[in-house]
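S.K.: Below is the structure, and that's it, no one-letter string:
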C-alpha cells in the first residue's frame, strides 16, 4: 500500500472513510479481497507470496452483515532503500494478525511494539470502534510508541503520516472536497486514478534515482513492471454494514 487518505470520526454516521492505492511489482502474486477461509471474519486482499495483506477489515462478530465491531488495518512501506534487510519479516503479517485476532487497537500495538525491529520500515494503521492508531518503526519517538489520532483527515504514503509529498497534499485536498460534496464512489476512484506527476522542483529525496522519484510522485503509478495494482474504498458506518469496494487494475 503506497497511498492512503482517510477521514476518522468526522462524520457520525460513517466514522471511517479510506481511499487507497496499492503499488507493487506486477509479478508479485496476489488475490482479490474476499472473506478468508482461515479467518472468515476477515475481508481483505492477500499477498500470495508471504500470506499477509496490505489492507482489510474484520468483524469481531464474525459476520460481514453487521456493522458493529468492525476493525480496520492498513500498512505502507517506508521508502528507504539503504535500510532494507533481506531477512526481515513480511510487513503484511502485521495487518493480517490484527484482523484475525481479538485484540483492541491499543492492545495490539502494545503487543507488537517490542517486535517492530524485525521488519523493514513501515507505517501501520489499526482501528477499532474506539481508536485509530498510527504506528511506525521509523520516524519520531511518538510514532514508535503509537499515536492515537484525533478526528480529522489524514494522508500517508511512504514517509511519516501527513508528510507533505505532492501526491499526499493533492489527494487529501480532493478527498476532503469529495466528502463535503457527498460524492459517489466513482468520484473517489477517479481521484485515485490520477497519473499526473509532480513538478521536478517539488519531488522529495528518498534515496532513489531522480527518474524514480518522478515516476513515484503520481497518485496512480504506471510503468512497465511496477505500479498501482489495486484501488480501494472503505466505508465503515455506525449503524449500517461496512463497505469495501475494490478496483483491480493489474
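M.R.: Noted; the coordinates are in hand. Given the structure is predicted, the values throughout are model-derived calculations rather than measurements.

S.K.: drop to CA atoms for contacts and neighbour counts, all remaining ones
M.R.: Noted.

S.K.: In three-state terms, label the residue lying farthest from the centre of the chain for me.
M.R.: The centre of the chain is farthest from one residue, residue 201, which by Cα atoms, centre = their mean lies 26.9 Å away. Here residue 201 is recorded as helix under DSSP: H, G, I helix; E, B strand; the rest coil.

S.K.: try the one 5 residues further on
M.R.: Secondary structure state of residue 206, per three-state DSSP, is coil.

S.K.: can you give me the strands for this protein?
M.R.: 3-11, 14-25, 30-35, 42-47, 55-59, 70-77, 122-127, 132-136, 147-148, 152-156, 226-236, 243-248 (DSSP state E).

S.K.: Quick one: these as JSON lines, columns for mean neighbour count too.
M.R.: Shown next, in JSON lines, are the strands of the chain (neighbours: other Cα atoms under 10 Å):
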{"stretch": "strand 3-11", "mean neighbour count": "21"}
{"stretch": "strand 14-25", "mean neighbour count": "22"}
{"stretch": "strand 30-35", "mean neighbour count": "16"}
{"stretch": "strand 42-47", "mean neighbour count": "23"}
{"stretch": "strand 55-59", "mean neighbour count": "27"}
{"stretch": "strand 70-77", "mean neighbour count": "26"}
{"stretch": "strand 122-127", "mean neighbour count": "26"}
{"stretch": "strand 132-136", "mean neighbour count": "24"}
{"stretch": "strand 147-148", "mean neighbour count": "18"}
{"stretch": "strand 152-156", "mean neighbour count": "21"}
{"stretch": "strand 226-236", "mean neighbour count": "21"}
{"stretch": "strand 243-248", "mean neighbour count": "15"}
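
S.K.: let's bring in a second one:
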C-alpha cells in the first residue's frame, strides 16, 4: 500500500476501520484479493512477481499491511521483498508485537518499509527507518511513504476525511471509497521533499494517483466490528483511471482459536 488511513478503536461499533490505496507500476503482475489455495485461512491480494502481499487478514483476525518508505538514497543489494513481511506474519500466527520485535533483528536487510501487524486485541507498528516497535493506542492514523502520521498533504487530507466518516453511527464503505478516490494534487508549497524530482512529487501527491506508468492499482476497505464480523472489499482499476475492472467482496466472522 502507499496510502493507508485507519481508525483503531475510534468508533463505538468498530474495532478497526481501514482504507488503503495500493500504488504500483501498472505493468507489475498482480492477483486480486482471495483466500489463498496454499493458505486457505488467509485473505489477501498477491504480488505475482515476488509472491508476497501488501495487506491481508486471516480468519482468526490476524491483520497486516505494509508501505514502502520513500528515500532514493536507501540502496540494498538484492533485498528481500517487503511483501513477504506481511505474508509471513499472517502465516506464522505470531503475537503482533513479538513478530515486530523479532523482525527488528533483520529489518536492515530490507529496503525502507512501514509495517502494521495486529489482531482483535493489539495493533503494532514498526518502520526499519525508525527502529522502534510501537503498540498503537485508540485513534485515527495515516501512513504513506514516510513514518506513521507524517503530515504529508495526502495523509492529513485522508485523516480529516476519515474523521468525518467516523462521526456517523454506521460507517459507510462507499464513503471510505470516496475518500480513497480523491485525486486532488497537493499545492506546490506543501509538497514533501523526498529526494525525487518535484514534478514526480507533484504527480504522486494525491490520495488517488493517475500517472502514465505508475498509479493506484486498487483500493481496499476493511471493517472489523465489535462483534468480530469482517467486511473486506477490494476494487481494482484500469490503469490511470478510476474505472473499476474488478471488485472482490467478502464477509466472515473471526474464529478465535481455542487454547486447550
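M.R.: Now that the structure is in, tell me what you want to look at. Computed from a prediction, not measured in an experiment: that's the story for all the values here.

S.K.: Quick check: TM-score for this pair?
M.R.: Once superposed, chain against chain, the TM-score is 0.92 (TM-score structural alignment, normalised by the length of structure 1); 237 aligned residues with a Cα RMSD of 1.1 Å.

S.K.: Which position in structure 2 pairs with the residue farthest from the centre of structure 1?
M.R.: Alignment note (TM-score structural alignment): residue 201 of structure 1 maps to residue 189 of structure 2.

S.K.: Distance of its match relative to residue 125 of structure 2?
M.R.: 30 Å (Cα to Cα, to the nearest Å).

S.K.: Determine the longest helix present in structure 1.
M.R.: Ranked by residue count under DSSP state H, the longest helix found in structure 1 is helix 166-181.

S.K.: How about that one, which residues are buried there?
M.R.: 166, 167, 168, 169, 170, 171, 172, 174, 175, 176, 178 (16 or more other Cα atoms under 10 Å).

S.K.: can you put those residues in CSV and add distance to residue 192 of structure 1?
M.R.: Compiled in CSV, the buried residues of helix 166-181 of structure 1 are given as follows (distance: Cα to Cα, whole Å):
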residue, distance to residue 192 of structure 1
166, 14
167, 10
168, 11
169, 13
170, 11
171, 8
172, 11
174, 10
175, 9
176, 13
178, 12
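
S.K.: Of those residues, which is the nearest to residue 11 of structure 1?
M.R.: Minimum distance to residue 11 of structure 1 across these is 11.8 Å, recorded for residue 176 (Cα to Cα).

S.K.: just checking, that closest one touches residue 155?
M.R.: No - between residue 176 of structure 1 and residue 155 there is no contact under Cα atoms under 8 Å: 10.7 Å.

S.K.: how close does the aligned partner of residue 186 of structure 1 in structure 2 sit to residue 222 of structure 2?
M.R.: Aligning on TM-score structural alignment places residue 186 of structure 1 opposite residue 174 in structure 2. Residue 174 of structure 2 is 12 Å from residue 222 of structure 2, where distance means Cα to Cα.

S.K.: And the contacts of the longest helix of structure 1?
M.R.: Applying Cα atoms under 8 Å, 6 or more residues apart in numbering, the contact partners of helix 166-181 of structure 1 are 3, 5, 153-157, 162, 187-188, 191-192, 198, 202-203, 217-219.

S.K.: go with 7 Å
M.R.: 5, 154, 155, 156, 157, 198, 202, 217, 218, 219 (Cα atoms under 7 Å, 6 or more residues apart in numbering).
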